[in-house]
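>>> Build me a structure from this.
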Amino acid sequence: MRLRSSSIRAKIIALLLVPIVALVGLWAYATLVTTGDFWNQFTLASTYKAFGQPVDQVVRDLQNEREAAVVRLARSRAQGVQDDYLKAQQATDQDALILQRAAVGQDTGKLDASQRARLQELLKSLGQLAQLRQQVDQESLSWQFTLTRYNEVIAPSFPFRSSFLTRQSGQLPRQGTILIELARARDYLAQEDAAMEGVLGSDNPGVLQYQAVLDPMHHQQALFSVYIGELDEPDQSEYQALQGSDAWGAVAVMEREYQASDNPADVLHSINEARWHSSADQLLDQLTAENTKLAGALGDRARSYAMGLLWRGLTAGGIGLVAIVLSVVISLRIGRGLVRELVNLRNTAHELAERRLPSVMRLLREGQPVDIAVEAPELEVGAAEIGQVGRAFNAVQRTAVQAAIEQAELRRGISAVFVNLARRSQVLLHRQLTLLDTMERRTEDPAELEDLFKLDHLTTRMRRHAEGLIILSGGSPGRAWRKPVRLVDVVRAAVGEVEDYARVIVRPFPSTGLLGSAVADVTHLVAELVENAAVFSPPQTQVTVQGEVVAHGFALEIDDRGLGLSEQALAEINQRLEVEQPFDLADTDRLGLFVVSRLARRHGIRVSLRASAYGGTTAVVLIPRELLAEVPGPVAGAAPGVVPGAAGAPGGPPAGGRAPGGRQRELVAVAGGAAGPGG
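Sure, this is the predicted structure:
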């Protein structure tokens, strides 16, 4: 997972997820280990019940069959020995069959590899019984060797029992070892009993026969003396009580008498056969009962130990689960709180950058007062590190707003300076125009009159540029009329303020008038468009101005024969004319367009550019009906299609000694000065 480009929420989640996953993993591992020990002990107990008890029964059957075989060989002519041997075989075969069925049953899967191997060794040894029984029936073996062969068949049962101890835990392996060794001691006692039956059944026992009793006797005495003392209470007390029983004492006395015999043949006289038989059988039964009781107690301890493991595991697992839940809850609360603070900081920063600061800048551009506390309040995002970041944003916000306010005040100050200078220049130019008008009326010399006309025209253009500076500074030119003025006179006055006025052709106009409040601005607007058309067209071409009344007002079309503009340039200029744009001091090449855009929005006039049929550009000015008015009387001016004063040669003085500048001065007046017609 690549977190470098991820969101802060994803990073915090990943940061919290790592320790939580590790904690859950440790909890799951500990729970599995604890419950695994429980299931291991529980499965071990059920497995031993399925296999251990049948094995114990088979071993007891083999011990009885072993004794019957020894008696069968030692007293072959005695009555009933053969039947006893056959009954012992049947009991062994019956229980062996149960063990073999268990070995191929569904519980076999619970055994591990070692246990299965030990079980197969035991079953393999049981397979030797058929040959051994045949040899016993044929009396081809001595009872001593037969005893040894049966011992070999029984021997694999003890490793099989011991294989269960490796999977136990706690004190169970120790108690299980003691129980196995006590069972081994009982087997030695059973061997001793069988050998004693063989010795007592012999007419003249030899040294080997004597030793066949003595060896298992020593083994069982050693095992009992060691492992009874290792038993825990109350098992030890019960076994010690068994040692104090009559049967145990009688067997011990006869064992001492047996060992005290100097000659093996003396055993026949020192040992009472009936007493030995009854005492040994009684003691073996008591040992079987005691070992079975110990096995049951050990099984109970195993189940109790398993349940203890389960409860400890459940307790630890429950505590671990509670800890995990608390960790998750605390982590989620901390993480959500941190994410909430960061998201709040992000949203507040976005709001600052996308809404508040642009709103403040818009208000400042519009010249409206700005309350910093209302328009740019401080961010409230906490008191920690994120709060410090928020306070840093507050400082940046205050600095940015304060700088914007200072810049706006600086721009307003500069605009005020420009307006002041422009108005001073406007007053001086008005006085200069008045003086020129007086001089024009007084002189009769054509050459001087021509120079005065040129100076008059230059002064008029200078006044328009001064008014443009006032408009760019957000002010009003200062000229106004009380009564409507014919649109044709407004257009002619605008043409008179253009340098190449001689190239401009004004088509016939309807007798439609314009409200006096819009005369100065419309004159300036048309003059800017006409001058733009004249500047960006070849000097030998003409610029045509025509107008007509349309459904939505009065439409003026200013058509040049220049090189034209591309569609992209036209779209850009129309966008600039339609949508209010902030004045860019660096864009000095299009000051006229900015003046036109501002004047048009002031009166609701729509101005657009389009490609001309002559290859140049056509400017369309749509004056709304609200600005139109009726003006009584005929349309003033010269012949149709010609600007007054432009009938003569281009650039020369007009016929009758009047220039366009003189005529338009009669129309256009400075506020506070003399008014022209209708003024």
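>>> all contacts plus neighbour counts: C-alpha atoms, from now on.
Noted.
>>> Where does residue 193 fall, secondary structure wise?
Under the criterion of DSSP states H and E, residue 193 resides in helix 172-201.
>>> What is that helix packed up against?
For helix 172-201, the packing partners by 3 or more C-alpha pairs under 8 Å, 6 or more residues apart in numbering; DSSP states H and E come out as helix 8-74, helix 143-154, helix 157-162, helix 207-227, helix 267-270, helix 273-351.
>>> Quick check: buried residues in the shortest one?
It stands for helix 267-270. Along helix 267-270, these residues count as buried under the neighbour rule (16 or more other C-alpha atoms under 10 Å): 267-268.
>>> ditto for the fourth one
Under the neighbour-count criterion of 16+ other C-alpha under 10 Å, helix 207-227 has 209-210, 212-214, 216-217, 219-220, 223-224, 227 buried.
>>> just curious, which of those residues is nearest to residue 62?
Comparing those against residue 62 with C-alpha to C-alpha places residue 216 closest, at 16.5 Å.
>>> In contact with the closest one, which residues?
For residue 216, the contacting residues are 188-189, 191-192, taking C-alpha atoms under 8 Å, 6 or more residues apart in numbering as the criterion.
>>> returning to that earlier point: can you add distance to residue 619 and give the buried residues of helix 207-227 back as TSV?
Conversion of these to TSV gives the following (distance: C-alpha to C-alpha, whole Å):
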residue	distance to residue 619
209	142
210	143
212	138
213	138
214	138
216	133
217	135
219	130
220	130
223	126
224	127
227	123
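>>> One more, so I can put them side by side:
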Amino acid sequence: MRTPRTTTPGPGAPAGRPATPPRGRRAHAGRPADERPGPETGASAGRRPRHGSLRPRTVRAKIISLLMVPVVSLLALWGFATVTTAQDVARLREVRRLDTTVRGPVTEAVRALQDERTAALRQLADPGTGHAATLRERAGRTDAALKALSIGGGHTVADAGLLPVGTAARLTAFLDEVKQVRTVRTRLLSPSRNGSGAPPATGTGGPDTAAGRPAGTETPSAYTQYGDAVTAALGVCGSLTGIQESETGSRTRVLLELTRSGEMLAREESLLASAAPKGTLDAEGLRAFAGAVAARRAFADTAGADLPGPGRQAWRELTGRDTYARLEAAEDTVLAVPAGRRAKAVPVASWERDAAAVRTQLRA
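Below is the predicted model of the structure:
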């Protein structure tokens, strides 16, 4: 056993007490020892953050740093959702504006032009005050529908610079075709055509004194001019599908094909109306009728198969009705009659009634 180390007390020191406290003990009196940290080395110096370090030093700073990542991520998601929603709202407002200013008036103009075309061909086939009055009334409906596209001063919405470039160009082309239609209308409503001595507009008769051309060539010209105008109008509606979302645009294109099918049916109606007075279709008229029938059925079959759920069911109900069956049977009957022969097997009144019903259901 090691004996404790002792020192000899100095002179004047109390006996029995050491001159200095034992090593390792602190004095209980006097100035506190200097406890400032000295220079550190080794591992302890590496663990202590240096001045300017991004490592949090307090518990509060550590909690804040842990919360920053989800908070910043949430703010980024909110910002993205806000921008996306704003873009969708702006696109929806643009689509609604174009529907109001362009699509609606053009659709009404198409319907009016289709009805006016039938009246025009009747006036060509059988000139008279009665048919002229019908043509004048339907022409007024066409002008009223086109008036919605005007912005005053002889300008149209195509001149306002508020439409997509493609839509504005097609709308201008459509309005140019309408000008040609008005020229045909004016010629058909001339006084020389409304008297009892007006020359016939179909067949191979003498020259037409009002138009200065053979009468047999005027019916195809009028039919073609009205058809070109309607086709240009449907082109305007087709250009508007490009600014819609992919799903909505696809559905709109299907409905546009149904609209084209309705246009082909309207062409058939106008051709039969022009043949009603004599009950005949010449070779050119029969070819036009056959082309309209083929196009109508192609558009209808393609669009009907691509319609979404409720629309497809409505299409099946339409094609399953007796009206639609009678319409197709009448088309086949007309196609089976040779050109130049009388086509009394298809009464025009029943045909027009069935065709009007089918066109209404197609629009619905």
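>>> where does the TM-score land?
Superposed pair, TM-score by TM-score structural alignment, normalised by the length of the second structure: 0.67. Supporting alignment: 278 aligned residues with a C-alpha RMSD of 3.2 Å.
>>> returning to what we had before: matching residues in the second structure for the helix holding residue 193 of the first structure?
Under TM-score structural alignment, helix 172-201 of the first structure corresponds to residues 248-277 of the second structure.
>>> Give me the distance between residue 174 of the second structure and residue 115 of the second structure.
In this structure, residue 174 of the second structure lies at 17 Å from residue 115 of the second structure, with C-alpha to C-alpha, to the nearest Å as the measure.
>>> for residue 263 of the second structure, same thing?
Note on residue 263 of the second structure: its distance to residue 115 of the second structure, by C-alpha to C-alpha, is 11 Å.
>>> Surely residue 556 of the first structure forms part of a helix?
No - in this structure, residue 556 of the first structure is strand, not part of a helix, as judged by DSSP: H, G, I helix; E, B strand; the rest coil.
>>> Would you mind giving the secondary structure of the residue nearest to it when sequence neighbours are not counted?
For residue 556 of the first structure, ignoring the flanking residues on the chain, the nearest one in space by C-alpha to C-alpha, 6 or more residues apart in numbering is residue 547 at 4.3 Å. When the structure is split into helix, strand and coil by three-state DSSP, residue 547 of the first structure lands in strand.
>>> my guess is residue 547 of the first structure meets residue 526, correct?
No - with contacts counted by C-alpha atoms under 8 Å, residue 547 of the first structure stays clear of residue 526, the gap being 11.9 Å.
>>> okay, these two: which has more neighbours?
When residue 547 of the first structure and residue 526 are compared for neighbours, residue 526 comes out ahead with 26 against 21, by other C-alpha atoms under 10 Å.
>>> any idea how far the more buried one lies from residue 423 of the first structure?
Distance from residue 526 of the first structure to residue 423 of the first structure, by C-alpha to C-alpha: 21 Å.
>>> Ok, residue 435 of the first structure next?
The separation that residue 435 of the first structure has from residue 423 of the first structure, given C-alpha to C-alpha, amounts to 18 Å.
>>> So for the two, which sits in the more crowded spot?
It is residue 423, of residue 435 of the first structure and residue 423, that has more neighbours when counted by other C-alpha under 10 Å, with 19 against 12.
>>> these two touch, right, the more buried one and residue 466?
Yes - in this structure residue 423 of the first structure lies within contact range of residue 466 using C-alpha under 8 Å: 7.5 Å.
>>> Find residues that contact each of those two.
Taking C-alpha under 8 Å, 6+ apart as the contact rule, residue 423 of the first structure and residue 466 touch no residue in common.
>>> List the contacts of stretch 426-438 of the first structure.
Outside stretch 426-438 of the first structure, the residues within contact range by C-alpha under 8 Å, 6+ apart are 452, 456, 459-460, 462-463, 466-467, 662, 670.
>>> which of these lies closest to residue 178 of the first structure?
After measuring the contacts of stretch 426-438 of the first structure against residue 178 of the first structure - C-alpha to C-alpha - the closest member comes out as residue 467, at 121.1 Å.
>>> secondary structure element for the closest one?
Secondary structure assignment for residue 467 of the first structure, by DSSP H and E: helix 446-472.
>>> Buried ones in that helix, by neighbour count?
Of the residues in helix 446-472 of the first structure, those buried (16+ other C-alpha under 10 Å) are 449-450, 452-472.
>>> Next: stretch 122-136 of the second structure.
Residues of stretch 122-136 of the second structure classed as buried by neighbour count (16+ other C-alpha under 10 Å): 122-129, 131-132, 134-136.
>>> now do stretch 353-364 of the second structure
Judged by neighbour count using 16+ other C-alpha under 10 Å, the buried positions of stretch 353-364 of the second structure are 354-356, 358-359, 362.
>>> what does stretch 184-193 of the first structure give?
Applying a neighbour-count criterion of 16+ other C-alpha under 10 Å, the buried positions in stretch 184-193 of the first structure are 184-193.
>>> which two of those residues lie the greatest distance from each other?
Using C-alpha to C-alpha, the pair of these lying farthest apart is 184 and 193, separated by 14.0 Å.
>>> Which two of the contacts of stretch 426-438 of the first structure have the greatest separation?
Of all pairs drawn from the contacts of stretch 426-438 of the first structure, the widest gap by C-alpha to C-alpha lies between 452 and 467 and measures 22.5 Å.
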